[in-house]
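K.L.:
the following comprises the amino acid sequence and a computationally predicted model.
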Amino acid sequence: MTGATYPSLAGKRVLVTGGGSGIGAGVVEGFVAQGAHVTFFDIAREDSAALVAQLDGKPVFEAVDLTRIDEVREAIARLGPFDVLVNNAANDDRHEVADVTEEYWDNRIAVNLKHTFFCAQAVIPAMQAAGGGVIVNLGSISWHLGLPDLALYQTCKAAIEGLTRSLARDFGRDNIRVTSVIPGNVRTPRQLQWYTPEGEAEIVAAQCMDGRLLPPDIAAMVMFLASDDARLVTGHSYFVDAGWR
């Protein structure tokens, strides 16, 4: 599969959260291939180091715990400014509603939602000063489908779409575009722990199209939205799900 090349992304300073594996790694790899200067945050040091080695040291990996907002702010201030922020990091651990404690609730909000807002807050002043920028938030098809055992994750992902609309409205006059990408079920090592081959076949059967989504499929949409080709695209969510319903 040959992807598009976006001259407008060459030389852009891009920050990807959760970029060490899965969809995030696909996004990092995609922007590196476009000639962008990519920094990514993750807590998975081994996976992240392997990705940097695979890409000949072109991306910069920073071990940042996104649940620690002071740490996030310090890293962005030190490593920025950034032209593009991709809020990708999340954790879709399954949970029963009856088992959710207040502590677990707070942790899931911190892991899946809180940092999305504060990363955006931290990069926006420099984008305003530069005359514009792009924020792409990663949502999830899960809450659109109402999948089981994901109540907190789906709550956070639904909120991200609302946050996207709000930030797009608040900062559009600063030429800051904010969109979200809604992936379907993407075949990553993490997702394979939840699905048997039979389960994967059921997903494909529920899609409008055959085939399994891979990280580059999501990265392709992210890069389009970050490019000047999408210069007046903001405030909306874009599904990449092979028509899964």
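P.N.:
Structure's in. What do you need? Predicted model, so just to flag it, every value in this text is computed and none were measured.

K.L.:
switch to C-alpha atoms for all contacts and neighbour counts from now on
P.N.:
Will do.

K.L.:
contacts only, for the closest residue to G20 other than its chain neighbours.
P.N.:
Among residues not flanking G20 along the chain, S48 sits closest, at 4.2 Å (C-alpha to C-alpha, 6 or more residues apart in numbering). By C-alpha atoms under 8 Å, 6 or more residues apart in numbering, the contact list for S48 reads G19, G20, S21, D42, F61.

K.L.:
comparison target below:
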Amino acid sequence: MQTYATFHDLKGKSVFITGGGSGIGAALTEGFLAQGAKVAFVQRSDATDFAADMGDKYGRRPLFIPCDITDIDALKSAMAQSAEAHGDISILVNNAANDQRHSLEEYDVADWEKSLNINLRPHYFTAQTVAPAMKRMGEGAIINFSSASYLMGNAGFSSYVAAKAGITGLTRALARELGAHNIRVNALVPGWVLTQKQLDKWATEEGLKEHLEKQCLKEHLVEQDIVDATLFLASKTSRMMTSQALVVDGGVVMTG
């Protein structure tokens, strides 16, 4: 892992990450560990080996809690375990998502609800869960992962795109509600990050070439690009940033 900057105020912080055991989430877990933070994460699939590897590498093993984030009671229980192990959560990263492709015709009500229960609902209830402790501490940072797919109006996974648009709205509402308590809430909006999942499932030579032509910067995004932006939003380096949607996509879309 390349470290471009050290955010000294993240050392010792209690961090909770959803989906922190694979893909971008695993890179986030490692990124916070490299800054000296205490990290707990939930993941539906087994991440025991990953947690052990991180412990060997950094001398501090992240707390892996198996959890299906669609089970809100289980998710809240995992957050309580995190707080008990590492102290009150001061940084929340809502990263977990599922960008499964689908057509308009093939989805029924159950499919729609399942998608939103993964891609939007947890963001609300994790924020609800951490807010009391953050208020007591007089500070906190919540980072909600959105996606540039909704700004681009991408087809082929409309439920995911709708959820990601909803996340920016939720972020702005929570930032207004929690700002008086010095709790910052921002959305991070990644472009097409070439994780192993993307390469295995959806990245074709033609698709990669076409997307790169849309970017101002002619280099594909990797996990580290998203980690660095997340660390910035978590740190007091961005202490007066809240209610914002920070796009990291190589210059495909523009906000403002």
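P.N.:
Received, thanks. Source: prediction; values computed, not measured.

K.L.:
any idea what the TM-score is?
P.N.:
The TM-score (TM-score structural alignment, normalised by the length of structure 1) is 0.96; 243 aligned residues with a C-alpha RMSD of 1.1 Å.

K.L.:
which position in structure 2 pairs with A219 of structure 1?
P.N.:
Mapped onto structure 2 by TM-score structural alignment, A219 of structure 1 lines up with V227.

K.L.:
give me the element the residue nearest to its match when sequence neighbours are not counted is part of.
P.N.:
Using C-alpha to C-alpha, 6+ apart and skipping the chain neighbours, the partner closest in space to V227 of structure 2 is L28 (5.4 Å). Using DSSP states H and E, L28 of structure 2 maps to helix 23-34.

K.L.:
may I see the buried residues of the helix or strand just after that helix?
P.N.:
Sequence order places strand 38-43 as the next helix or strand after helix 23-34 of structure 2, per DSSP H and E. In terms of neighbour count (16 or more other C-alpha atoms under 10 Å), strand 38-43 of structure 2 has its buried residues at K38, V39, A40, F41, V42, Q43.

K.L.:
which other helices and strands contact strand 38-43 of structure 2?
P.N.:
Applying 3 or more C-alpha pairs under 8 Å, 6 or more residues apart in numbering; DSSP states H and E, we find strand 38-43 of structure 2 packed against strand 14-18, helix 23-34, strand 63-66, helix 72-86.

K.L.:
try it again at 6 Å.
P.N.:
When contacts are defined as 3 or more C-alpha pairs under 6 Å, 6 or more residues apart in numbering; DSSP states H and E, strand 38-43 of structure 2 sits against strand 14-18, strand 63-66.

K.L.:
sec struct for F239 of structure 1, please.
P.N.:
strand (DSSP: H, G, I helix; E, B strand; the rest coil).

K.L.:
just give me the match in structure 2 for it.
P.N.:
Applying TM-score structural alignment, one finds that F239 of structure 1 aligns to V247 in structure 2.

K.L.:
count the residues that sit near that match.
P.N.:
By other C-alpha atoms under 10 Å, the residues close to V247 of structure 2 number 22.

K.L.:
hmm, back to that, ok but the residue nearest to G20 of structure 1 is inside a strand, no?
P.N.:
No - checked against three-state DSSP, S48 of structure 1 lies outside a strand; its state is helix.

K.L.:
among the helices and strands packed on strand 38-43 of structure 2, which is nearest T242 of structure 2?
P.N.:
If you check each of those against T242 of structure 2 by C-alpha to C-alpha, strand 14-18 wins as the nearest, at 18.2 Å.

K.L.:
need the residues that contact that closest one.
P.N.:
By C-alpha atoms under 6 Å, 6 or more residues apart in numbering, the residues outside strand 14-18 of structure 2 that reach it are 38-42, 86, 89-96.

K.L.:
mean shift between that strand and structure 1?
P.N.:
In the superposition against structure 1, strand 14-18 of structure 2 averages 0.3 Å from its aligned positions (mean C-alpha distance after the TM-score superposition for structure 1).

K.L.:
structure 1: matching residues for that strand?
P.N.:
Aligned by TM-score structural alignment, strand 14-18 of structure 2 falls on residues 13-17 of structure 1.

K.L.:
trace Y160 of structure 2 over to structure 1, please.
P.N.:
In structure 1, Y160 of structure 2 lands on Y153 (TM-score structural alignment).

K.L.:
which secondary structure element is home to that match?
P.N.:
Element membership of Y153 of structure 1 [criterion: DSSP H and E] is helix 151-171.
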